[in-house]
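>>> no FASTA, just this:
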């Protein structure tokens, strides 16, 4: 009979293993010696040791699921409990128990981790929903649309929650996207309608602008073009494919008109500049008549100058007052000379001047006689008073005599 610390073989060839619960039958061995029988079953034990060691390593260093790990433990435990090996089976059971505890701890840890991940995923999805619902009210169509698409990609990358929670959040998320899409569609439909209305308005403005392009009613047409431009700006933008073409036609029509007007105005300005030169020469010719010495000849010369003046067209507006003022000055000098001549040759005026002079002369002579008489009587106060009165009458007489000389008297 052979034996070792963990097993023995009896005389019938039955192999036993020692455990805490006593000896357990391992099996029967008839093919060789007892030592060979023990060695065979000891190798079985070593195989279990290796298998348990590998399983411990897998549990500790890989992401082996708790379910698969427990299945592997149970499979090894069945072999240990079957007592088909010779060795410290109780030690193997202890290792398997510890491994079971480790797997269970790992299961709880992963459960807690999944719960944490689920909670984080819930919060993340709730945040996505809140942002989507806020974006649903935005009018920043491009930016909000791009952000909503990015939120969908983010959603797809998050773990699923329980069906009820996930479905509820997805419904809110999807509803927000749909609401935004509906509002955006309505906005662009309205925008398209506005742009179509703007296109029709601008086509009408273009037609009128083109019809006016050959007008020569410069002032009224330029004013109308300003009004058309104001209407153009107020009309808003047409569709992109029409806007540039309409604007080029509208602007082109204006350019034709204003180029023609500029050409005419440039020609007119040149003509008016030449007119100014001619009128300045006539003004200079008129000024040579001053001072007036021969009224009749000066009047005839000025009439000739004025006829030539009237035959000349317009001059630049800013130069008009100065050149016309020079002519007016000569004209006023002629009028004053005519008035003087009229007074000098007017019989009634001459008679009135002669009558006034005679009255003043008689008054002066009378005062002189009164002064002589007063002094002869020794009344110097009266004489002084009369002399002061004489001074006034003499001044009037001198002025009347001067006026009479204008009549050649």
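Received, thanks. The structure displayed is predicted, hence computed values, not measured ones.
>>> can we go C-alpha only for contacts and neighbour counts from here?
OK.
>>> and residue 25, that one's in a helix?
No: checked against DSSP: H, G, I helix; E, B strand; the rest coil, residue 25 lies outside a helix; its state is strand.
>>> so residue 8 is in which element?
In the assignment (DSSP states H and E), residue 8 maps to strand 7-9.
>>> Give the next helix or strand downstream of that strand.
Next element after strand 7-9 (DSSP H and E): strand 14-19.
>>> Relative to the whole chain's centre, how far out is that next one?
95 Å (C-alpha atoms, centre = their mean, to the nearest Å).
>>> Now do it: everything it contacts.
5-9, 23-29, 37-38, 83, 85-90 (C-alpha atoms under 8 Å, 6 or more residues apart in numbering).
>>> Put this next to the previous one:
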């Protein structure tokens, strides 16, 4: 019989292993010596030690799942419990029990980690939903659309939640995207309608502008072009493929008209500049009439000058007030001379002036007599009062005599 600290072989060749629960039969050995039997089953034990060591390492250093780890532990435990090895099987059981604790701890950690990840994923998806619902109301079509596409990519990169929660959040997220797409589609449909209406309006404006391009009714046509331009701006933009062509036609029609007008105005300006020189010469000639000494000659000279003036035509607008003002000044001087002559030769006015002068002269003479009488009577106060009254009457008389002289008598 042969033995070691963990096992023995009896005389029948039966191999035993010592455990905390007593000896357990390992197996029967008939092929060789007892030492060979113990050595064989000890190698079996060493194999279990290596297998357990490898499993411990995998559990600690790899992402081996708890399920797979437990299957491996159970497989080794079956071999240990079968007592087909000689060695400290209780120590192996303890290592396996400790490994189970490690796996359970790892399982709980992973469970908590998954719960944390799920909670983070929930919050992340809820935040995506809130942002998507806010973007659904945005009118920044391009920026909001690009952001919503980025949110979809972010959503796809997040872990799934439980089916009910994930479906509810996705429904809100998808609904927000659909609402935005619907609003954007309606906006651009309305925009297309507006642009089509703008195209029709601008087609009409272009047609009218082209029909006016040959007009020579410069003022009204230029005013109408300004109105057409205001209508053009108010119409809004047409579709991109039409806008530039319509504008080129519209602007081209205006250019034709305004180029023709500019040419005509340039000729007119040259003619009016020449007219201004002629009228300035006539104004200078008219000014030589002043001062008026012979009304008849002055009137005839001005009439001749004015006839030539009227025959000349227009002058530049900004020069007109000055040159016409010079002629009007001469004309007013002649008119004033005519009025003075009329007053001087008017019999009725002369008679009224003579009558007034006679009345004033009589009043002055009367006052002088009264003053002499008062002085003679020694009433100086009355004489002084009458003297002051005489001064006023004498002033009126002097003025009346001067007016009478204007009538030549």
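Cool, got the structure. Because the structure is predicted, anything quoted here is derived from the model rather than measured.
>>> Quick check: TM-score for this pair?
Scored against sequence alignment, normalised by the length of structure 1, the superposed chains reach a TM-score of 0.86; 409 aligned residues with a C-alpha RMSD of 3.4 Å.
>>> Turn the buried ones among the contacts of strand 14-19 of structure 1 into a named PyMOL selection, would you?
To isolate the buried ones among the contacts of strand 14-19 of structure 1 in PyMOL, judged by 16 or more other C-alpha atoms under 10 Å, type:
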select buried, resi 6+7+8+9+24+25+26+27+29+37+38+83+85+86+87+88+89
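>>> Do a quick rundown of the helices in the stretch 201-350 of structure 2.
Taking DSSP state H, counting those that start in this stretch to define them, one finds helices in the stretch 201-350 of structure 2 at 218-235, 240-287, 295-312, 320-345, 347-376.
>>> Check the mean deviation of the strand holding residue 8 of structure 1 from structure 2.
In the superposition with structure 2, the average deviation recorded for strand 7-9 of structure 1 is 1.3 Å (mean C-alpha distance after the TM-score superposition for structure 1).
>>> tell me what that strand is packed against?
Helices and strands touching strand 7-9 of structure 1, as assessed by 3 or more C-alpha pairs under 8 Å, 6 or more residues apart in numbering; DSSP states H and E, comprise strand 2-4, strand 14-19, helix 34-61.
>>> looking at these, which is buried most?
strand 14-19 (a mean of 22; mean count of other C-alpha atoms under 10 Å).
>>> That one vs structure 2 - mean distance after superposition?
Strand 14-19 of structure 1 sits 1.5 Å off on average (mean C-alpha distance after the TM-score superposition for structure 1).
>>> quick one, that strand and helix 34-61 angle?
40 degrees (axes from the mean of the first three to the mean of the last three C-alpha atoms, to 10 degrees).
>>> what does strand 14-19 of structure 1 correspond to over in structure 2?
Under sequence alignment, strand 14-19 of structure 1 corresponds to residues 14-19 of structure 2.
>>> Can you report how many residues neighbour residue 254 of structure 1?
23 (other C-alpha atoms under 10 Å).
>>> And for residue 198 of structure 1?
Residue 198 of structure 1: 20 neighbours (other C-alpha under 10 Å).
>>> thinking again about what came up before, want to throw the helices of the stretch 201-350 of structure 2 into CSV with distance to residue 121 of structure 2?
Conversion of those to CSV gives the following (distance: least, C-alpha to C-alpha, whole Å):
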stretch, distance to residue 121 of structure 2
helix 218-235, 51
helix 240-287, 45
helix 295-312, 94
helix 320-345, 86
helix 347-376, 116
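>>> Among those, single out whichever gets nearest to residue 133 of structure 2.
helix 240-287 (32.1 Å; C-alpha to C-alpha).
>>> how big's the offset between that closest one and structure 1?
Compared with structure 1 after fitting, helix 240-287 of structure 2 has a mean deviation of 2.2 Å; criterion: mean C-alpha distance after the TM-score superposition for structure 1.
>>> Show me what that helix is packed up against.
On the basis of 3+ C-alpha pairs under 8 Å, 6+ apart, helix 240-287 of structure 2 makes packing contacts with helix 163-212, helix 218-235, helix 295-312, helix 320-345.
>>> Kindly provide the distance from residue 289 of structure 2 to residue 322 of structure 2.
19 Å (C-alpha to C-alpha, to the nearest Å).
>>> again but with residue 341 of structure 2, I slipped
Taking C-alpha to C-alpha, one finds residue 341 of structure 2 at 29 Å from residue 322 of structure 2.
>>> which of the two has more neighbours?
residue 341 (14 against 11).
>>> Trace the helix or strand harbouring residue 115 of structure 1 over to structure 2 and give me the residue numbers.
With secondary structure defined by DSSP H and E, residue 115 of structure 1 is part of helix 89-135. Counting by sequence alignment, helix 89-135 of structure 1 lines up with residues 89-135 of structure 2.
>>> Check the mean deviation of the matching stretch from structure 1.
Following the fit onto structure 1, the mean deviation recorded for stretch 89-135 of structure 2 is 1.6 Å by mean C-alpha distance after the TM-score superposition for structure 1.
>>> which residues does the residue lying closest to residue 15 of structure 1 once chain neighbours are set aside contact?
Spatial nearest neighbour of residue 15 of structure 1, excluding adjacent residues (C-alpha to C-alpha, 6 or more residues apart in numbering): residue 9 at 4.5 Å. Residues near residue 9 of structure 1 by C-alpha under 8 Å, 6+ apart: 1, 2, 3, 15, 16, 34, 37, 38.
>>> what about 7 Å?
1, 2, 3, 15, 16, 34 (C-alpha atoms under 7 Å, 6 or more residues apart in numbering).
>>> which one of those is nearest residue 189 of structure 1?
residue 16 (91.4 Å).
>>> what about residue 139 of structure 1, which SS state?
Classified using three-state DSSP, residue 139 of structure 1 is coil.
>>> burial measure for it, as a count.
14.
>>> Report the separation between the closest residue to it other than its chain neighbours and residue 143 of structure 1.
Excluding the flanking residues, the one nearest residue 139 of structure 1 by C-alpha to C-alpha, 6+ apart is residue 184, at 7.9 Å. If you measure residue 184 of structure 1 against residue 143 of structure 1 using C-alpha to C-alpha, the figure is 12 Å.
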